[in-house]
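A.B. asks: The sequence and its predicted three-dimensional model are supplied below.
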Amino acid sequence: MDIFSNTSRARLQALYSDFSRQKQSNPTAFQANVEWWRKALESLVDSGVQQTGTGSIGSRLVLQANRALLDCLRLEKVGKPLAMGAVINDLRSRKILISLHKFMASKTSIYDAGWLPYRIASFVVGRPLWWALEQVGIVGDEGVLTSISHSQKETDWWGEYVFVEHVERAADAVLSLQESKTTGPADALYTLDGFRKSFASVFDASNDSLHEVDTRIILKYLERERRVLVLDTEVVKFIDSTTPHDERIITTVDRGILELKSAISNMQRQVDGIHRKMDEYTNKATTALQQKWKSLALSYLKSRKQLEDLRNKRLVSLSTLESTMLSIETAAGDIQIMKTYETSTATLRAVLSHPSLQRENIDKTMDALAEANQDAREIDNVFRTDGDVAVGVDNDDDDIEEELQALVKGIEDERSAQRLQNSQVPSILPAVDEPVKVKVLLPPN
């Protein structure tokens, strides 16, 4: 892993030493070491190299914390990590790691604050007193009343732990992939095996199927924390997170759609298999003809012909199943549309039934509005009149008209007088046809 190759030998020796006592004496160094190990353990789980005991590929979400982990992390000339127990316990206390058993068995969200007495103690008790209680074993990483003898067991930290951050990323990837291909009710339904195959690329595009443990963890997280699916034995159904509680069920219709979806998938695989066999018989017949084995080539061609007839029958069946599925999805879509119409109608009627929208209230409101506008106009007129009186303005229209005409007449008289004056001024310019004589004065020699 890169984190090991990028760390010096001296640093590795410090990380592999028993630094657990630094939690009290040097908390900063302790947390720095724990953070380094957190990244190392995450890389280990991401690689999937840990075995689950079944011989299959390792989980990408679960850390196997036991003696095998220490052996896996052993380095030549450095040894085994002596503080791994302290690292695991610290990660558990911060909910970075959660016991697999607790994760799967919990009825409440993993984001819940936890046990009420412990929350009260954590809030009320000051950190100095909390540290003192840790020393005597009254409290510990797991909660209240942790005994000294229990905390000193070397194997207390052994177990299977879920990396919460890994689960969150995997859940996001599953939802993103699901949203990209959802077109109808059938796309929201899966068998467990179908789910494992459909979302195999969440961790690695080359995978054919999700690990069984990872599948159970992701489904539990999406069901409990995200509330976006319903799980019932072998059936997985994606739903909207806002779906009411009484509708979070898998109905007989859902099971019927899933059976039809599985039948279509199986029929498609049969057709693909027939195509491959037909290609094989074609290649064999060609090879036989090249070697001049005519009778063998005819036998291969006859078998190919039989497979072709079978393929045609399967294609007809597949077309019928797909048409049926399309009809079901169309009907299901129509149901959703009708539900939307019903909701919209009820909402509109509820709005229209408001007392403010009754005919009598509307008439009263409009009459009151008209009266208010009339009052406003009257008040405005009063203010205008009183204002003119206050400044001595006479608003007689005839006087204003006469004053305007007098101004217009004065302007016209002024313009006439100006034109008359301009016409009486003698021209000082020579006539156009008279030559202009210019006298040039030269300077004396």
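C.D. replies: Perfect, thanks for sending it.
A.B. asks: Could you use CA atoms for every contact and neighbour count after this?
C.D. replies: Noted.
A.B. asks: what's the spacing between Leu289 and Arg276?
C.D. replies: Distance of Leu289 to Arg276, given as CA to CA, to the nearest Å: 20 Å.
A.B. asks: Second structure for comparison follows:
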Amino acid sequence: MNQPLLDYLVEHEPAFRKARLPALYSDFQPQRTLNPDGYQANVSAWRCGLARLVRDGLAPAPRAARPNLLVLHADEPLLRALETKQYGRPLALGAVVREAVAAGDLVPLGPFLTAAESIYRRGGGWSVWNLAGWAMRQLGVADLLLVRRDGVPGGQFVVVGNVEEAGRVFGDGLVDGAPRSRFERTFSRASFCSAFDDRLVEGRRLSEVDMEVLLRFLARDKGVVVYDGDVVRIKNPAVPEPDAITEEDVSIGQLKELLTSLTHQTALLGKRIEELAATAKQAVGKNNRVAALAALRSKKLAESTLGRRFATVAQLEEVAAKIEQAADNVQLVKVMESSGEALRSLHAQVGGAERVEEVVDRLREQMSAVDEVGSILAESAGTVVVDDAEIDDELAELEGDERRKVEEADKARREAQEAREAEEVRKRLEAIEGPPAVVQPEGGEHEDGEKGPGAVEDMMSRMTLEESPSRPAA
């Protein structure tokens, strides 16, 4: 029993709410006629749940190096994995698988790999399953499937939704950084797997079966690669290329695979040399001369092998560069040839230089005729010819008047500003000097009995700077 598998569905699939689990684990096959909406809702929930378990590598599968992410194994281990103490086994899982096959969401692995036509077209290798499912439902024969309520049709089924998602990720990667030359776009199957198996499903790597399914899908159903079982060439829509793998593609694929293998060997040899050097150093430290000599001898042989591997890699890289250059030259010649054909076609449409001269002459004649007609119409309408010099003089006069108005306004503002400033200065001086003295007649007094200016001057004349004689001391 595998309770965590159901817990995973409850956590990640909205349709697997705890309140719905009794219905999902029940035998809801009779609802196909009694409650079609409820039946389809349960089937849809299980389809999404199974697809997620497969995509996340949690669905049971035969022992393999990696779990399948695109292929569902519908058999007894799947039922046991979904069985729980509380709900038991999902009793209608077999009906869910059959419905998914009939709808094309699941395709048997064998027909998928051998079908010659696209799974999106009628008549493909999988359409027999659709037709059989439709006929069984129409004739009521599907009711016989209720006999084995907890059984599932054993076999392996391609989860089409998962394959389509991986294909979409592959296509997006080509748009973002597609290899351009034919050499870069050609792989052996092994090198293609090592290059893309960890880039199509986030956090997981595709198995061998998954990669075969994906390559068939990309080649047959999407048409983005050419694949013959051994060599893969990514198509470039902008470049006309053969629709089948050629001898050049096979050579490029083998060369790239050999380069990959030799590069891996050089890495292993380099690591081996480092280990032997460390072993020799340890043996010397322990005064073990025999072990040190053996390690050094092995190290020398590994270094010799590594040198030969590096020489081979360099030679193969040179060959690869020449092949890539030759492929680019072929493409360049094709582009130049197509460009020449395009220019020839366009030149033929133009009709040559003589036709162009004839067209230009006719155009000039028609333009002259238009000007002549315009002149005649202007004379007949009594149109007055305007002298541009007079217009310029009038414009200059208007501009001069405007400038004078602006200057007079500026002058008035300056004079007003200077008047304000002078008034402020006068007020400040008056505040410093005090009020002015009032002039009175000489020798007279004011009406209020104060002395006039004459009395003041008389008093000033009698004042002296000498000190008055002091009184005798008493």
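C.D. replies: In hand now; what should we look at? Owing to the predicted nature of the structure, the values given are computational and were not obtained by experimental measurement.
A.B. asks: Tell me how many other residues crowd the aligned residue in the second structure for Met84 of the first structure.
C.D. replies: Met84 of the first structure maps onto Leu93 in the second structure, with residues paired by TM-score structural alignment. Leu93 of the second structure has 29 neighbouring residues, counting by other CA atoms under 10 Å.
A.B. asks: Superposed on the second structure, what's the mean shift for the longest helix along the first structure?
C.D. replies: Ranked by residue count and defined by DSSP state H, the top helix of the first structure is helix 294-352. Once fitted to the second structure, helix 294-352 of the first structure is off its aligned match by 1.6 Å on average (mean CA distance after the TM-score superposition for the first structure).
A.B. asks: now for that helix, which elements pack on it?
C.D. replies: Secondary-structure packing of helix 294-352 of the first structure (3 or more CA pairs under 8 Å, 6 or more residues apart in numbering; DSSP states H and E): helix 252-290.
A.B. asks: Next, the buried residues of the helix it packs on.
C.D. replies: Buried residues in helix 252-290 of the first structure, counted by 16 or more other CA atoms under 10 Å: 254-255, 257-262, 264, 267, 270-271, 274, 277-278, 281-282, 284-286, 288.
A.B. asks: can you tell me what part of the second structure that helix aligns to?
C.D. replies: The aligned range for helix 252-290 of the first structure is 247-285, by TM-score structural alignment.
A.B. asks: Quick check: which element contains the spatially most central residue of the second structure?
C.D. replies: Residue closest to the mean C-alpha point of the second structure, counted by CA atoms, centre = their mean, is Asp176 at 7.2 Å. Using DSSP states H and E, Asp176 of the second structure falls within helix 160-177.
A.B. asks: Could you list every helix and strand in contact with that helix?
C.D. replies: Applying 3+ CA pairs under 8 Å, 6+ apart, we find helix 160-177 of the second structure packed against helix 36-55, helix 208-216.
A.B. asks: Out of the ones you listed, flag the one nearest Pro111 of the second structure.
C.D. replies: Closest of these to Pro111 of the second structure is helix 208-216, at 11.1 Å (criterion: CA to CA).
A.B. asks: Which SSE is immediately downstream of the closest one?
C.D. replies: Using DSSP H and E, the helix or strand that follows helix 208-216 of the second structure in sequence is strand 225-227.
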